[in-house]
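>>> Structure for this input, please:
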Amino acid sequence: MGQSTLPEERTLTTLHTIALAMDTLAASGVPYERLLAGSGLVRSDLDTPDKLIRHTQELRVFANALACTRDPALGLSLGLRMHVSAYGILGYTMLASRTLRDALELALARPILLGTYFNLSLERDGDEARLVARDYRYAPELETFNTELCMTSLLTVVRDLLGEPVTPRRLLLPFAPPAHAALYADKLGCPVRFEAGAGVLAFDAALLDRPLPLADPVTCHSGLQQCLKLDARLSDRHDVLEQIRDHLDGHLRESATLHCVARRLHRSERTLRRHLQRLNTSYQRVLDEVRYDKARRLLADTDLPIYLIAEQLGYSETASFRHAFQRWSGQSPSLYRR
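Sure, this is the predicted structure:
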């Protein structure tokens, strides 16, 4: 049975980064309607702290933000404003941790709560500590933005935790120098090297064992328990959505209904619909995403005629598939295949 290869359509996250982007751009006069366009989100969603969204929705807001501001260094600016408190209970638990190492290891062990687009790790080489970001697999046009946001937000978190303006030893980035490359040294105060194998924020390893000024073992223990519960809740919802996607991917030709999926997964239709509503999505939207995902794979990796691809996706008429693909991607299946 197949599985969606688009991580941005499967992974869940919180609203904290979108909230930061909206607050930052609102100060520049950018209306929230433009930022949220096409994301499936509305302004009132940001007043619901426990609301979960998919990475595909967050990425749409990021793309809108770049288009609205035309600021190629927006990722740098947002990351430097991404304070540890923006991560909710995870951030406050980090602040109450014993040392910087404890705080960072706590966060890196729970990537769902961080909402990261990377595989993050903490490494040490002699007297140098490194926060490393690898394996970006999301929207390629947003790689520079997301890498900048990730690396500078990590720096901001380190500074917040220690309560001092730490200057990195160096920053490594996996892409070629962008047009705004000169801004890096100005904003970060350290040497920057491009076209590296991964994103790396390097700093003095002695800082890892530095006691944190707001350390409190009771608060840290209490916060950790809440983090574990939230992590489990996010993972459970993620697992249910994965099960629905996985079933659909292998049964699209049957034009599966939610009732059919619920029966095969041994759950009630009402339970599945409630799960989807909590994830700010619907069965039709999930079905469309799985079809779009599979259509792109079949168009890119096979020579199947368009009408056979339409059949495999559960369409009785090729014209219906062509219309749907145009709506999803902004281009025809034939043009996409080129």
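>>> make it CA atoms for all contacts and neighbour counts henceforth
OK.
>>> what about residue 270, how many residues close to it?
Look at residue 270: counted by other CA atoms under 10 Å, it has 12 neighbours.
>>> Then residue 57 would be within a helix, right?
Yes: counting by DSSP: H, G, I helix; E, B strand; the rest coil, residue 57 is located in a helix.
>>> Which strands and helices lie in contact with the longest helix belonging to the chain?
In the chain, with assignment by DSSP state H, the single longest helix is helix 217-250. Here helix 217-250 touches helix 89-95, helix 111-114, helix 258-264, helix 269-278, helix 283-301, going by 3 or more CA pairs under 8 Å, 6 or more residues apart in numbering; DSSP states H and E.
>>> Tell me which of those helices sits most buried.
Per residue and on average, the most neighbours among the helices and strands packed on helix 217-250 fall to helix 89-95, with a mean of 25 (mean count of other CA atoms under 10 Å).
>>> That one: what's the following helix or strand?
Following helix 89-95 in sequence order, the next helix or strand is helix 100-108 (DSSP states H and E).
>>> Does that following helix pack against any helices or strands, and if so which?
Counting contacts by 3+ CA pairs under 8 Å, 6+ apart, helix 100-108 is packed against helix 89-95, helix 111-114, strand 119-125, helix 143-162.
>>> make it 7 Å
Here helix 100-108 touches no other helix or strand, going by 3 or more CA pairs under 7 Å, 6 or more residues apart in numbering; DSSP states H and E.
>>> quick check, distance from that helix to the centre of its chain.
20 Å (CA atoms, centre = their mean, to the nearest Å).
>>> For it, buried residues please.
Buried residues in helix 100-108, defined by neighbour count with 16 or more other CA atoms under 10 Å: 100, 101, 102, 103, 104, 106, 107, 108.
>>> And the contacts of it?
94, 97, 114, 120, 121, 161, 207, 208, 209, 210, 211, 212 (CA atoms under 7 Å, 6 or more residues apart in numbering).
>>> To check against the first, give me the structure of this:
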Amino acid sequence: MAENVLDLQDSSFVVQLVYPALIEKGLDIDQIAQRCNITPELLQTSHARYPHAAQRHFWQVVEEISGDPLIGLHLAEIMSLHKGQVWEYLFLSSPTFGDGLQRALNYQRLVSDASRWELERDGDIACLNIHFSGGASAELRHFVEASALYLIRYFRTLTQDKFEPRWLAFGHKAAAPPERYAEVLGCEVRFAEPSTALVFNAEVLELPSSRAEPELLRLHEQLANERLARLQKQDIVVDVRSAIAETLEQGQPELNDVAERLGMNARVLRARLTEADTSFNQVLADYRCYLAKRLLSRTDESIADIVYLTGFSEPSTFYRAFKRWTDMTPVEYREFKQAQLQARSADQAPSQL
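You can find the predicted model right below:
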């Protein structure tokens, strides 16, 4: 089944890295948290996940509030490099920098579903290629740039400043003169390239780790595998959501129909959803709620059309469900979201002298 970008997720670790830097920069974190729905769970729970699609909105809000076209880079300059994540310990307890890097890449999904990292070596040159799902569009520029600088800083720390990038490639266009990027990143920066890539001297891969611990490495790999297995159990939820999205306009999807679409019988699907701590009815309700709120807040679709698009046969059934989900009627929810948008527009409007 084709990958659904809307179902890709990032670890709360990503938000937890950025949030203290926002505070240090003196930005209005209350406004950022409200506009981006940053919950206490995201800031306090190491295992929480959130939709990768929210990255676009988050960085747009941060740029608007900061007025800084290079805010991703400037936040990455002051981000804390260590958050006690399992992939960090894998890196630290591996025998060499290269071995630790490859292990971290093997478990990269623990950080995000939305990118794929590949390490290549050609003679004395090594290249870390980063492929972003859905493409690294201009809307994700800050996220990509912050990630690149964070990695460079982290690699330098692990190698006692022996890691030095030769050049860095971005898929997007520059938002400032290239020399400003080079000054912050410490290397030549190329733009509008086919992909994001960090190129460095391969000899650094052989550097021994000062914290190599074989026994701890085994424990860290066991923990990483357990967490990866939990994520893999959630994959069936992504598949079911995608199948529901593809068939919802035809009416309420049934478990048997979705199971057939996924090439399994209903009993197996039910069991796999149970392993993922959910059920078919819960996944269906969650997706309907997500779609209804998105249509009400971001489109001018009539309520009657939204009833149809969310697979309900009767408006009254839709109204009852939406009230149960949000404690608001659909009309109240749309008015609430419109009022929020108008308030933000008024705050951003230039003063009239």
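>>> that older thread, nearest to residue 233 of the first structure, of the helices and strands packed on helix 217-250 of the first structure?
For these, proximity to residue 233 of the first structure was assessed by CA to CA; helix 111-114 is nearest, at 10.4 Å.
>>> can you tell me what part of the second structure the closest one aligns to?
Mapped onto the second structure using TM-score structural alignment, helix 111-114 of the first structure spans residues 108-111.
>>> any idea how far that stretch is from the chain center?
Here the centre of mass of C-alpha atoms in stretch 108-111 of the second structure, compared against the chain's by CA atoms, centre = their mean, lies 10 Å away.
>>> which one of the contacts of helix 100-108 of the first structure sits closest to residue 290 of the first structure?
Using CA to CA, residue 114 comes nearest to residue 290 of the first structure of these, at 25.5 Å.
>>> Please name the residues that touch that closest one.
Taking CA under 7 Å, 6+ apart, we find residue 114 of the first structure in contact with 87, 107.
>>> Please report how far it lies from residue 87 of the first structure.
Separation of residue 114 of the first structure from residue 87 of the first structure (CA to CA, to the nearest Å) stands at 7 Å.
>>> do residue 20 of the first structure as well
Applying CA to CA, the value for residue 20 of the first structure to residue 87 of the first structure is 11 Å.
>>> Aligned counterpart of residue 89 of the second structure in the first structure, please.
Here residue 89 of the second structure is matched to residue 92 in the first structure, going by TM-score structural alignment.
>>> Surely that match is in contact with residue 86?
No: using CA atoms under 7 Å, residue 92 of the first structure is not in contact with residue 86; the gap is 9.1 Å.
>>> can I get the helices and strands packed on helix 217-250 of the first structure in TSV with distance to residue 317 of the first structure?
Converted to TSV, those look like this (distance: least, CA to CA, whole Å):
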stretch	distance to residue 317 of the first structure
helix 89-95	49
helix 111-114	40
helix 258-264	21
helix 269-278	28
helix 283-301	14
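>>> mind checking which of these is nearest residue 48 of the first structure?
For those, the distance to residue 48 of the first structure is smallest for helix 269-278, at 11.6 Å, taking CA to CA.
>>> Excluding covalently adjacent residues, which one is nearest to residue 124 of the second structure?
The shortest distance from residue 124 of the second structure to any non-neighbouring residue, by CA to CA, 6 or more residues apart in numbering, is to residue 202 (5.0 Å).
>>> correction: residue 311 of the first structure
residue 253 (6.4 Å).
>>> Contact partners for the residue mapped onto residue 75 of the first structure from the second structure?
Taking TM-score structural alignment, the alignment pairs residue 75 of the first structure with residue 72 from the second structure. With contacts defined as CA under 7 Å, 6+ apart, residue 72 of the second structure is in contact with 142, 143, 145, 146.
>>> circling back: the residue nearest to residue 311 of the first structure matches what in the second structure?
Using TM-score structural alignment, the equivalent of residue 253 of the first structure in the second structure is residue 250.
>>> Quick check: that match vs residue 62 of the second structure, distance?
Residue 250 of the second structure sits 39 Å away from residue 62 of the second structure, taking CA to CA as the criterion.
>>> So which of these two has more stuff around it?
residue 62 (23 against 13).
>>> And that one, which helix or strand is it part of?
helix 54-66.
>>> again, but for residue 343 of the second structure
Counting by DSSP H and E, the element that carries residue 343 of the second structure is helix 330-348.
>>> and that helix, what other elements does it pack with?
Using 3+ CA pairs under 7 Å, 6+ apart, helix 330-348 of the second structure is in contact with helix 280-298.
>>> hmm, who's touching the helix it packs on?
For helix 280-298 of the second structure, contacts defined as CA under 7 Å, 6+ apart pick out 241, 255, 273, 301, 306, 310, 322, 325, 334, 337.
>>> ok, and the most crowded of these?
residue 310 (26 neighbours).
>>> which residues does residue 201 of the first structure contact?
Residue 201 of the first structure makes contact with 130, 131, 132, 151, 168, 170, 171, 172, according to CA under 7 Å, 6+ apart.
>>> do that again at 8 Å, thanks
Taking CA atoms under 8 Å, 6 or more residues apart in numbering, we find residue 201 of the first structure in contact with 130, 131, 132, 151, 155, 168, 169, 170, 171, 172.
>>> isn't the second one right next to residue 122, touching?
Yes: between residue 131 of the first structure and residue 122 there is a contact at 4.8 Å, judged by CA atoms under 8 Å.
>>> Mind checking which of the two has more residues around it?
Legend: neighbour count by other CA under 10 Å for residue 131 of the first structure and residue 122, higher for residue 131 (20 against 16).
>>> right, and the secondary structure at that one would be what?
Using three-state DSSP, the structure places residue 131 of the first structure in strand.
>>> What lines up with it in the second structure?
Taking TM-score structural alignment, residue 131 of the first structure has residue 128 as its aligned residue in the second structure.
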